[in-house]
Structure formats: structure tokens, C-alpha cells
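**Q** Need coordinates for the below:
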Amino acid sequence: MTSTELTRIPILDLSPEIDELWDELNAAVQRVMRSGHFIMGPDVLAFEEEVAAYLGVKHAVGVNSGTDALIIGLRALGIGSGDEVITTPFTFFATAESISSVGATPVFADIDPKTYNIDPAEVRRHITPRTRAIMPVHLYGNPCEMDEIMAIAEEHGLLVIEDCAQSFGARYRGKQTGTIGNVGAYSFFPSKNLGAFGDGGLLVTDDDDVAELARMLRAHGSRKKYHNEMLGYNSRLDTIQAAILRVKLPHIDRWNEGRRRVAATYNELLRDVSGIVTPELSEGHVFHQYTIRLTDADRDEVQKRLEEQGIGTMVYYPVPQDQLPIYEEKYSVQPQSALAAGQVLSLPIGPCLGRVEQVQVKAALKNALRPANVD
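**A** From the prediction side, this is the model:
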């Protein structure tokens, strides 16, 4: 069988969940269209109440994106010029960008090579008198070691804002990620475990004052329209997106469990493939990405050969944040982060991915690795 005869397997296929919920999604969108309430309509408030109940928090504030959730969260916590925020170098740029955007300085602490998450021991090493906060990222849907991070924060009087862009529904020792620190920030980008049909984000907190500030900041710094009290943003969650998220929210635990099943199957199928490291099926991990590490092969060449065989993959992330052009020569290289950036490869994932497709992925991967392995 040639590669053109094989079923192409994308990194993520959203069609199964859309097909499953088509009638409900269609009805929700039509309801909003007929209502005429497109900005901060009833579905926004309803979604905020429902998602707050799901997460177990007092306040949920819908915003325009996960990036805005981070920026508004930082500002609502009073973080700005002269402050340092410790975060991971190994994630998407929005994390450091949000810190820099509020006038603070990102400080990068290296990762644990097993989890790809920020290493608490490295966090401790980077604390200075200017440190105001820690921003852990629950990368790939895998919760960080929050007990250790919170202990460090308490010891040094630091704030914690959790970047949960990839971890909606993930739990750390029974608690939802995003509900452990002072603020949690989520993204509803369409590819996320809970995704909208466009941009969307959420900030959560149990702090009344932080929630009030966040609501002001998302609406041009005003409590009351045309009575602006501070410089804010135009960062409201669209009503249509909120309506779509309301339809999808009741299914998130089932979908996340599906992702865990897919990850478990991958681990089973790939355990006899040499030259790769598979992720642990750790407690609470919701596998936004299923990411392997290639230890004996040229990752970029392997990715190219997989694409030729119809297998979609992604590299999250090829350049650590601290080494991006915007921060060129401002930071020293964090060795574990740099090593991971050259080795990680994310395979197709999704709650509906079948074993047949995963067997095809394995076969293609073994074929792509053949020059570096003895079969």
C-alpha cells in the first residue's frame, strides 16, 4: 500500500465532536442570532456560572483569549513595572508575552525533563527581592507540582497565576488546575480540550477584589459603561462562543477520559519502539498533546517522513521562550528546556482517535525511525 492509499491522520480531528453535538450547537448559535445579544449576552453569564461550578471556584470571568486572561490576571493581581515573574521557558510565547506586556520581567526557570513542566527546585533558585509571582504552565495537559510551588510561594510571599491554556479539566490531587493559585487562566482556542469556534478565554479566582478588577479590565476599565476608571481592554467573551462552550462543557470529562485512553494505547503500542520516550500516564493528566521525545534520531527529519506517510504531527515548542528573537541574548540557555525543544514531537491525539489509526501511526513512526533503529 502506498502512502497515498493510507488514511491521512491529522494531529487533531474536531469533526467527531462537532458531528455528535451538531443539533445542539446549531440550536445554540441560532438562539444567540435570534436574540440579538451578541456582546455580553445571557449566555456569557450562564457560561460563567456553569464553568465556575464545574471548576469549583467563586468567580469565572470570560475574556477574549487565553492571552488576555493572563494579562488581565497579572494586572488584577497588581503585577507591573519593576516586578519579576518566574515562569517556564518551555511553552508558547503568550506566557512570557503577558508578563512583558504588563511591564514586568519574565524570569525563566528550567523544566523537569520527565514532565516538561517547570521544576520547583529551579523556581526556588531564581527568586530575588524583585520576584512578585510564579506562573506555572500545565504543559500538554499535565499538572505541575503545585504543592511544592504553593509552598515556595507561601514561604516567600509570592502570588501564583496558573497558565491552564492546555489543561482544562486536569486535576492535581483532586483539585482542578487553575483553582490552586491566586488566579487561573484558560484558553478556548478551537484546538483546546474545551474549544470554542474562535478565540475565547477565561480567568478564575476566589478573590472578590481580583474578580472585580478583572471584570473592569475586560471592559475598558469600567464598572459602569462610559464611566472608565482605568486603562483596560476590549476583551469580552463573545456570546456565540459562550453558547457553544455551554453545549460542550458537560462533555469535557468524557472527552478528557477519551484522551487518556488514547494515551494509554499509544504507550502500549510504542513500548517496543526504541529511541523514543513516551509520556507517563500520570494522575490528572488530560493529554492536550501526546508528546514523545526522540533520543536517537533527527526529530525534524522524522517529522518530515511522518508527513510523507500521511501522519500529522507538531513540535511544541521548537524554540524556548527565552531564546526567541524578542529576548535575544537577554537570557542564558536553560539546558533541559533547550534539549527538549530539539527532541519533542506531538503525535495525533483526540478523544475519538481509534486503535486502528494509532497502529498506523506506530507503523509510520517505526518506518520514519528506521535509519536510527535496528528492526
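
**Q** When you work out contacts or count neighbours from here on, use the C-alpha atoms and nothing else.
**A** Will do.

**Q** who's in contact with stretch 6-21?
**A** 25, 191, 247-248, 309-314, 346-350, 352, 357 (Cα atoms under 8 Å, 6 or more residues apart in numbering).

**Q** just checking, what packs against whichever helix or strand Ala53 is part of?
**A** Using DSSP states H and E, Ala53 sits within helix 42-55. Contacts defined by 3 or more Cα pairs under 8 Å, 6 or more residues apart in numbering; DSSP states H and E place helix 42-55 against strand 59-63, helix 239-248.

**Q** Would you convert the ones you listed into a markdown table that also reports distance to Gly141?
**A** Below are the helices and strands packed on helix 42-55 laid out as a markdown table (distance: least, Cα to Cα, whole Å):
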| stretch | distance to Gly141 |
| --- | --- |
| strand 59-63 | 20 |
| helix 239-248 | 18 |
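
**Q** Among those, which comes closest to Val137?
**A** strand 59-63 (18.9 Å; Cα to Cα).

**Q** Proceed likewise with the subsequent sequence, for comparison:
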Amino acid sequence: MKIFRQSHRFSSLRKSSTIRSDQMIIPHSRPTISKRDMDSVARNLLSGQIASRKEVGLFEKEMSSFIGVRMGVAANSGTNALHLALKALGIKSGDEVVLPTYVCASVLSAVNYTGATPVLADIEPGGYNISPESVEEKLSKKTKAIIVPHMFGIPANLDRLLKIDVPLIEDCAQAIGAEYKGKKLGSLGDLSIFSFYATKVLTTGHGGMALANSPQLLDRFADLTKYDEREGYAVSYNYEMADFAAALGRSQLRQLDSFIRRRNEIAKIYDDAFERIGMDGRTNRDGICFRYVVEVDNPDKYIEAMKKCGVNCAKPVFRPLHKYFGKCGEFPNAERAMSRAISVPIYPSLNDEEISRICKSINRVWANGSPNHMR
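**A** Sure thing, here's the model as predicted:
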């Protein structure tokens, strides 16, 4: 029996019987939800088995197989998945964890949950990923982990980072499906974490997962998340993912190749649009293009000008972490990225009409190399 009659494809998600699409603001981010996804969630809801872990267990196995690691544990957010990864490594008060300053604040929060001291590193010159040189400068006898986000779907420089004798956690929140020298990101570090937030590469609404190959780490995951029916008490965490969320994740995972292919198609269209007006497009073409990031002299002016055209652009990182601590001058590459980077909407559910509008807006706003001509 068909659970939903209406077919939802990428291009149909923005249709409205009362508002024409050319009158609507194109959001910076938006999930891609298909009829297949809705059917999968509905089947689980109708089964009544929404907290049995059956779907969750299958999702954990399928994700682990896709990435190429032994197993993992699903969580109700990427932040909590990272917390579990840190706890599995035994991170505690008095330890230090190195992470980039140019990343969302939830990464910092996960470190703070453990009581460890976060140590901020700069990003690479001209890029957005953590700088191996900066990491090496920040190491101490107290360093117990390094968190390496693959920013915007672009693989970090893992060769040098993996040579450091400190456990490495790959943060693949924006990079599921991307590869580094023929291997899936998430399979190279000691552990890896993923986020399935609403606007990530694939979604479960809220959700995340921590993966590992080590049997010891996997046993630790299991112990940390067993919060009931224990013989002896130990602090554990009720970070369970719901089965209907896992059902959505499994359905999304089966569509991941098409999601990435669509992202690459749209990125190429934007590349051509910038090339036609003699401007540089995205700064890096590696990975899966989770964000289409360009650099300009005054991002706020471009964001405002694109908004006037009906397109919501954004700074890809709201604020570098060092700004929360009042630190200035120590992170020049992150400061450069913050002062220049702007993200243009890119996601599989953009339809052809919306992509055309974005390209026309790029042409208008970037004309003469500045948005100042717009009023």
C-alpha cells in the first residue's frame, strides 16, 4: 500500500499553489526530503517500534560499512557523538584537546562537556581546514586528542596530522561521502564522528554517529550509552537516536550518491557563472562541495546585495572560537577567512529555476567586482 500518494523530487520541494517560486527567498540551507524518505519514516511510525533500536542498529551497520570501519554508535546529535568519542578516549579534566578556531561552537561545547581544556589552532593559509603546523605548535604533554573537521566537505591535510602520536578524531559533519587518497573520510583517524542535522549532507532531523575500528573503543561506546538495566551503576548518557530518525537516515544514505552528484552539478554551474563574468568562484574544488565558498573584500555587503535579489547567502562560520575568548592576532588565517568568506546556497533540493535565479543574482551582484552599484 502506498503511504504517500504525492511524489516529491528535488525540484518539487519549493512548489506552492499560492506563491510563485520567483517571489520566494531562496534559503541558504534546506534539507532534501523525498517520498522514499517519508515512506520509510511512516512505516516505522506505523509499526509502533519507534524505540526498539532495530532501525538504529541497521543504520549503524550500514553507515559503518559505507565508511569502511568496524562499527559505531548512533546518537541524537553530532555534538553528543563527539562527546561520546572524547569520553571513549578517556578525555577528562586536566587533559588538553586541540581543535581549530574556525569551526562551529558545538565542537568546543563537546570538549567542554568532558572538563578538558580546549586548545585552539589556526587554519591553513588560503584554506579552511586545521593547519598541521599550528597543531604541532599547540601540542603539550597534556594533549590527549586532536579534532580534525573536514570543513565544507573539503578533506583536511591528514598525512601530516596522522603522523602525530596523539589520537585523531575526524569530524565528518560536513563531509560524508568525501574521500582522501581513495579512502572514505571517517576511516582514517582513530575515531570519526558525523552529524545528521537537518541541513547536513544527509539528515535524520537531529542526529549523529561516532565510528571506530578499535574493539576497545567500541566496547567503551556501548558502556557509555547503556543507561538502564546495569548490574552496577556508572555514569552513562541517554543519547539514543529514535528508530524513526534512523529510518530516515537509512533512506537518505541510499540516496547519498545522487545527493553528492547533484551538489557537484550545481557547483559546476556556479563555476561557469563566475567564469563568464571574469571572477574567481569557489576557492577549493576538492571533496563534495557541502558549501560553495567564495572570497570577497566585504562579505556583509555581498550578503546584503544577494538578499535584495532574493537569495540568502551567509558567512560559512558564524564566529571563530577565539573571538569568544577575546583573543586577537594569534590566528591570522582564521581572521582572513572570517573577513572574506561567503557561502552561496548549494543543496540537492535546489530546482533548476532557483539555480538560474542564483546565477543571475551572482551576475548582478558581482558585476564590476563589487556590489556597491546596487541600490
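
**Q** Among the contacts of stretch 6-21 of structure 1, name the ones in strands.
**A** Assigned to strands by DSSP state E, the following of the contacts of stretch 6-21 of structure 1 qualify: Ser346, Leu347.

**Q** so Cys144 of structure 1 sits right up against Val137, yeah?
**A** Yes - the pair Cys144 of structure 1 and Val137 passes the contact test of Cα atoms under 8 Å, sitting 7.1 Å apart.

**Q** show me the contacts for Val344 of structure 1.
**A** Thr291, Ile292, Arg293, Leu294, Arg299, Val315, Tyr316, Tyr317.

**Q** Recalculate using a threshold of 7 Å.
**A** Thr291, Ile292, Arg293, Leu294, Val315 (Cα atoms under 7 Å, 6 or more residues apart in numbering).

**Q** Show me which of those is closest to Asp83 of structure 1.
**A** Nearest to Asp83 of structure 1 among those, with distances taken as Cα to Cα, is Val315, at 31.5 Å.

**Q** Can you find the partner of Thr225 of structure 2 in structure 1?
**A** Applying TM-score structural alignment, one finds that Thr225 of structure 2 aligns to Arg218 in structure 1.

**Q** excluding its backbone neighbours, what's nearest that match?
**A** Ser235 (4.6 Å; Cα to Cα, 6 or more residues apart in numbering).

**Q** isn't the one you found right next to Gly62, touching?
**A** No - if you go by Cα atoms under 7 Å, Ser235 of structure 1 and Gly62 don't touch, sitting 8.5 Å apart.

**Q** counterpart of the longest strand anywhere in structure 2 in structure 1, which residues?
**A** The single longest strand within structure 2, with elements called by DSSP E, is strand 143-149. Under TM-score structural alignment, the match for strand 143-149 of structure 2 in structure 1 covers residues 131-137.

**Q** Check the gap between Thr88 of structure 1 and Asn234 of structure 1 for me.
**A** Distance, Thr88 of structure 1 to Asn234 of structure 1, using Cα to Cα, to the nearest Å: 28 Å.

**Q** Compare the two (neighbour count), which wins?
**A** More crowded of Thr88 of structure 1 and Asn234, by other Cα atoms under 10 Å: Thr88, with 30 against 13.

**Q** Spit out the contact partners of the residue positioned nearest the centre of structure 1.
**A** Among the residues of structure 1, Gln166 comes closest to the average C-alpha position under Cα atoms, centre = their mean, at 1.9 Å. When contacts are counted by Cα under 7 Å, 6+ apart, Gln166 of structure 1 touches His138, Leu139, Tyr140, Gly141, Lys192, His288.

**Q** hmm, 8 Å instead?
**A** So Gln166 of structure 1 contacts His138, Leu139, Tyr140, Gly141, Tyr186, Ser187, Lys192, Asn193, His288 (Cα under 8 Å, 6+ apart).

**Q** In structure 2, what sits opposite it in the alignment?
**A** Per TM-score structural alignment, Gln166 of structure 1 is aligned with Gln174.

**Q** isn't there a helix covering that match?
**A** No - according to DSSP: H, G, I helix; E, B strand; the rest coil, Gln174 of structure 2 belongs to no helix; its state is coil.

**Q** quick one: it from Ile123 of structure 2, how far?
**A** Counting by Cα to Cα - Gln174 of structure 2 and Ile123 of structure 2 are separated by 16 Å.

**Q** do Arg160 of structure 2 as well
**A** Arg160 of structure 2 is 14 Å from Ile123 of structure 2, by Cα to Cα.

**Q** of these two, who's got more company?
**A** Set Arg160 of structure 2 next to Ile123 and count neighbours by other Cα under 10 Å: Ile123 wins out with 28 against 12.

**Q** hang on, the more buried one packs against Pro100?
**A** Yes - with contacts counted by Cα under 8 Å, Ile123 of structure 2 reaches Pro100, the gap being 6.6 Å.

**Q** what touches both of the two?
**A** Asn129, Ile130.

**Q** show me what contacts the closest residue to Leu353 of structure 1 other than its chain neighbours?
**A** Nearest residue to Leu353 of structure 1, sequence neighbours excluded (Cα to Cα, 6+ apart): Val262, at 6.7 Å. With contact taken as Cα under 8 Å, 6+ apart, Val262 of structure 1 is in contact with Ile349, Gly350, Pro351, Leu353, Gly354, Arg355.

**Q** Can you say which of those residues are buried?
**A** Taking 16 or more other Cα atoms under 10 Å as the criterion, what is buried in these is Ile349, Gly350, Pro351, Leu353.

**Q** who's in contact with the longest strand of structure 2?
**A** By Cα under 8 Å, 6+ apart, the list of residues contacting strand 143-149 of structure 2 reads 86, 91, 95-100, 103, 129-130, 156, 166-173.

**Q** Can you flag which of the residues you listed belong to strands?
**A** Glu96, Val97, Val98, Leu99, Pro100, Leu168, Ile169, Glu170, Asp171.

**Q** Which parts of structure 1 are helices?
**A** All helices of structure 1, identified by DSSP state H, fall at 15-20, 22-35, 42-55, 66-76, 94-101, 120-125, 146-156, 208-218, 239-248, 252-270, 299-308, 335-341, 355-369.

**Q** quick one on the thing from earlier: let's have the buried ones among the contacts of Val262 of structure 1 in a markdown table, adding distance to Tyr172 of structure 1.
**A** Listed next are the buried ones among the contacts of Val262 of structure 1 as a markdown table, based on distance: Cα to Cα, whole Å:
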| residue | distance to Tyr172 of structure 1 |
| --- | --- |
| Ile349 | 22 |
| Gly350 | 21 |
| Pro351 | 21 |
| Leu353 | 25 |
